[in-house]
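K.L.:
next come a sequence and a model predicted from it.
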Amino acid sequence: MKKYVLLTGASGGIGQAVACNLAAKGYHLYLHYNKNEQSIKSLIDSLEPFGGEYLPIHADLTETEGYKSICSQIFSLDAIIHCAGNSKYGLLMDLNQQDVESLLNVHVLSPLMLTKELLPKLFSKGSGNIVVISSIWGQTGAACEVAYSAAKGAQIAFVKALSKEVALNGIRVNAIAPGAVETKMMDGFTEEELDRVSFEIPMGRLGQTDEIARCVAFLLSDDSSYITGQVLAVNGGWYI
């Protein structure tokens, strides 16, 4: 039986790794993106050998009603992976309201409303999965990333609450909280700063996107059939 997954933020480093992993396992994908259309085109080209259906969907989830353009393009659905996100580094007192609203929209409001609108499609099948890519900072907080940490913490609360609400409908809801992962979000740091972070991590290195992708695949699989409402920390032992 065909299984369809909505993946937001599919043009990002983690999103692309998740897409490749799931396509290799036979999933059909709705691939959301905002600004990086070329990245999505290249991703779809790379997925073609797997023989699935891969539909690109454009939407700006930093906008209050951006999620609506996704809902209208979703038909059959078995899982939602909320991977879209952005970050803003700096002191809280230096952030403007637009920055904060953008962070909250893409990390909190859009996933919540998108899930609300699409839950009936999962209910109709009597099973399904929702996976939220949160962050280690949603668990422990980070100076100079206060708004981002607050948004990621809200994602974790969302997962814990929703998992209780939909469990009897056969829907499992979980989060993954990556630590420092080698993606473009790390490009703003110097090599010295990255070396310092690696030194703080017990495993002595940054995470890889495929390591996050394998965890997503696990949470979608029957191997995790009795797991819901959990936060899987994938961080090399950092801040445990």
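P.N.:
Perfect, I can see it now. As the structure is a computational prediction, the values presented were derived from the model and not from experiment.

K.L.:
drop to CA atoms for contacts and neighbour counts, all remaining ones
P.N.:
Noted.

K.L.:
contact partners for residue 18?
P.N.:
By C-alpha atoms under 8 Å, 6 or more residues apart in numbering, residue 18 lies in contact with 10, 209-210, 212-214, 216-217.

K.L.:
so which of those residues are in helices?
P.N.:
Members of the contacts of residue 18 lying in helices (criterion: DSSP state H): 209-210, 212-214, 216-217.

K.L.:
which other helices and strands contact the top helix by length along the chain?
P.N.:
The longest helix of the chain (DSSP H) is helix 146-166. Packed against helix 146-166 by the contact rule (3 or more C-alpha pairs under 8 Å, 6 or more residues apart in numbering; DSSP states H and E) you find helix 97-104, helix 136-140, strand 171-178.

K.L.:
ok, back up a step: now restrict the contacts of residue 18 to buried residues only.
P.N.:
Buried by 16 or more other C-alpha atoms under 10 Å: 10, 209-210, 212-213, 216-217, out of those.

K.L.:
can you map out the helices along this structure?
P.N.:
Going by DSSP H, the chain shows helices at 13-24, 37-47, 68-71, 97-104, 110-123, 136-140, 146-166, 191-200, 209-220.

K.L.:
would you list the buried ones among the contacts of residue 18 in CSV and tack on distance to residue 110?
P.N.:
Shown next, in CSV, are those (distance: C-alpha to C-alpha, whole Å):
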residue, distance to residue 110
10, 15
209, 23
210, 25
212, 22
213, 22
216, 20
217, 23
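
K.L.:
between which two of those is the distance greatest?
P.N.:
Spatially, the most separated pair among the buried ones among the contacts of residue 18 is 10 and 217, at 14.8 Å (C-alpha to C-alpha).

K.L.:
structure two is appended below for comparative analysis:
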Amino acid sequence: MEYECKWDVGETSARADPDRFVRNEVFDRHLERISPVKAVSQSTLYVDDDENTLAEAGHSLGCIINHGAISWVSWLRLKQTIQWNGRRDSLEIGERVPPENLGRLINDSDVFPVSYAYRHGLVKGRLAPTGVVNQVRYKRNGYFKGLDRGISYSVDLVEFLSPDGETKVIDRYTCLEMEVNESQGEVLGRLEELARDVDRWLGHGRESRTKSQLAVRAASGADTG
């Protein structure tokens, strides 16, 4: 399971200076043993059925391709939202696949994320591309102070492209994400404490929309703002 809090930070300095943004003192107040900032570049091709059933329900199925030194690593990943209450709790299922086979495998029932989506009624028909995201993540890892439990957080600089293969950027989006992978009450409590501090720092509430929802909206010509 993944437990995530997210904010739209497009109106802040995050896009102009993501490295500095992710090193804000708000994180130092709650965390220790924080790693240096690492920039990771990747692309995600989101797929869905004709009715965008996954995106409408807050789920996503994406083909994730890394860039640079780890470009040989790619994944098909399903994220099933269990609940959203200011924090998104999601079941995440992934399978590593060769990048050159991604297009063929999005409807292959032998691939576990795809078969899971069909078996659990998360999709209603054949899958096809619905949106494309290119992003650079400025990521750090740390541990809650006095608690040997980890957290990851990042500023994501996102560009939306058409799923038709065009390379023109059709919209942009910037978000701050924090996530943990442990369900213990103390861990989730500490995540919420940090999230409330971030709420106060940013001066606004949390993002409820997923990147797949925004990618579909951008591809359809709708405003993602």
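P.N.:
Arrived safely, thanks for sending. These numbers were taken from a predicted model, which means no experiment stands behind them.

K.L.:
and the TM-score between them?
P.N.:
Overlay of the two chains. TM-score (TM-score structural alignment, normalised by the length of the second structure): 0.32; 123 aligned residues with a C-alpha RMSD of 5.8 Å.

K.L.:
need the contacts of residue 18 of the first structure in JSON lines with distance to residue 113 of the first structure, can you?
P.N.:
Formatted as JSON lines, the contacts of residue 18 of the first structure follow (distance: C-alpha to C-alpha, whole Å):
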{"residue": "10", "distance to residue 113 of the first structure": "19"}
{"residue": "209", "distance to residue 113 of the first structure": "27"}
{"residue": "210", "distance to residue 113 of the first structure": "28"}
{"residue": "212", "distance to residue 113 of the first structure": "24"}
{"residue": "213", "distance to residue 113 of the first structure": "24"}
{"residue": "214", "distance to residue 113 of the first structure": "27"}
{"residue": "216", "distance to residue 113 of the first structure": "21"}
{"residue": "217", "distance to residue 113 of the first structure": "24"}
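
K.L.:
for the residues you listed, which one is nearest residue 57 of the first structure?
P.N.:
Distances from residue 57 of the first structure to the contacts of residue 18 of the first structure, taken by C-alpha to C-alpha, are shortest for residue 10, at 9.7 Å.

K.L.:
how close does residue 176 of the second structure get to residue 118 of the second structure?
P.N.:
As judged by C-alpha to C-alpha, to the nearest Å, residue 176 of the second structure and residue 118 of the second structure stand 31 Å apart.

K.L.:
I should have written residue 195 of the second structure there, sorry.
P.N.:
Taking C-alpha to C-alpha, one finds residue 195 of the second structure at 34 Å from residue 118 of the second structure.

K.L.:
who's more crowded, those two?
P.N.:
Remark: of residue 195 of the second structure and residue 118, residue 195 carries more neighbours, 24 against 16, as counted by other C-alpha atoms under 10 Å.

K.L.:
immediately after the helix or strand containing the more buried one, which helix or strand?
P.N.:
Taking DSSP states H and E as the definition, one finds residue 195 of the second structure inside helix 185-202. Once the chain leaves helix 185-202 of the second structure, the next helix or strand it forms, by DSSP H and E, is helix 211-219.

K.L.:
so for that next one, what gets flagged as buried?
P.N.:
Neighbour-count burial for helix 211-219 of the second structure, counted by 16+ other C-alpha under 10 Å, picks out 211-219.

K.L.:
between these, which sits nearest residue 102 of the second structure?
P.N.:
Distances from residue 102 of the second structure to the buried residues of helix 211-219 of the second structure, taken by C-alpha to C-alpha, are shortest for residue 212, at 17.5 Å.

K.L.:
and that closest one, what does it touch?
P.N.:
Applying C-alpha under 8 Å, 6+ apart, we find residue 212 of the second structure in contact with 46, 55, 59-60, 131.

K.L.:
over to residue 116 of the second structure. Which of the three states is it?
P.N.:
helix (DSSP: H, G, I helix; E, B strand; the rest coil).

K.L.:
burial count for it?
P.N.:
Residue 116 of the second structure: 16 surrounding residues under other C-alpha under 10 Å.

K.L.:
need the contacts of residue 212 of the second structure in a markdown table with neighbour count, secondary structure and distance to residue 40 of the second structure, can you?
P.N.:
Output for the contacts of residue 212 of the second structure, formatted as a markdown table (neighbours: other C-alpha atoms under 10 Å; DSSP: H, G, I helix; E, B strand; the rest coil; distance: C-alpha to C-alpha, whole Å):
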| residue | neighbour count | secondary structure | distance to residue 40 of the second structure |
| --- | --- | --- | --- |
| 46 | 29 | strand | 19 |
| 55 | 26 | helix | 25 |
| 59 | 25 | coil | 23 |
| 60 | 25 | strand | 21 |
| 131 | 27 | strand | 20 |
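
K.L.:
so which residues of the second structure form helices?
P.N.:
Per DSSP H, the second structure carries helices over the ranges 18-21, 25-28, 53-56, 102-105, 112-119, 185-202, 211-219.
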